[in-house]
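Colleague: Okay, here's the prediction I keep looking at, along with the sequence it came from:
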Amino acid sequence: MTHVVTESCIKCRYTDCVDVCPVDCFHIGPNFLVIDPDECIDCAVCVPECPVEAIFAEEDLPQDQLDFIRINAELAPEWEVIDSSIGSLPDAEEWKDKPNKRELLER
């Protein structure tokens, strides 16, 4: 199994999770992070670090977030690896509690 970044990360892109990852499985996009399922070792140390609770074990994903398994797998090879935090997006605080951000995901 792997961990998956979900919709809550969109337009926030907090990078606290990146600092604790022992295998550098996070990849960074314009307004979202993804986890490379081939690199993730399912250690779960990233989960409590996410201020918007956007990271789930694959088996614990809410039903309405299942498509993020595919999204993470699809975007990880296209985006650059990030191995240290860089802070959140400038307007992250405005977006952190907003639902229905899927269509705002920039590829």
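Modeller: Cool, the structure landed.
Colleague: CA atoms for contacts and neighbours, from now on please.
Modeller: Will do.
Colleague: so Val20 makes contact with Pro48?
Modeller: No. Using CA atoms under 8 Å, Val20 is not in contact with Pro48, being 10.2 Å away.
Colleague: what about versus this one:
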Amino acid sequence: MAFVITSPCNGEKSGECVQVCPVDCIKEGKDMFFIDPELCIECGACEDVCPVEAIFIEDEIPEEESEYIELNRKFYQPE
């Protein structure tokens, strides 16, 4: 189960999460960052440093943010 970046990151893009990720699974998109669910090792480093509390482990995402699970996956799928 991977970590997922949710709506508070949209437009924020602070980037602390990228700096602490030990497996380089966080990439910058147009409006926010995304976590690759295939590479995430669930270490929690990104969650601890997120200044807007946008990062959740997949099974603890608030219901109103659940669409971000698929948005993070789609970001990493080839077009």
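Modeller: Ah, there it is. Every value quoted in this text rests on a predicted model; they were computed, and no experiment measured them.
Colleague: still on that earlier bit, who's more crowded, Val20 and Pro48 of the first structure?
Modeller: Val20 (17 against 14; other CA atoms under 10 Å).
Colleague: List the contacts of that one.
Modeller: Contact analysis of Val20 of the first structure by CA atoms under 8 Å, 6 or more residues apart in numbering lists Val45, Cys46.
Colleague: and what of the one 5 residues further on?
Modeller: Contact partners of Cys25 of the first structure, counting by CA under 8 Å, 6+ apart, are Ile35, Asp36, Pro37, Glu39, Cys40, Val81, Ile82.
Colleague: which one of these is nearest Gln65 of the first structure?
Modeller: Ile35 (14.4 Å; CA to CA).
Colleague: for the second structure, what spans make up the helices?
Modeller: 16-20, 45-49, 67-75 (DSSP state H).
Colleague: Mind checking the ones you listed for the one nearest to Glu58 of the second structure?
Modeller: Short answer: helix 67-75, nearest of the helices of the second structure by CA to CA, at 7.0 Å.
Colleague: Quick check: the closest one compared with the first structure, mean distance?
Modeller: Here the mean offset of helix 67-75 of the second structure against the first structure after fitting is 0.4 Å, by mean CA distance after the TM-score superposition for the first structure.
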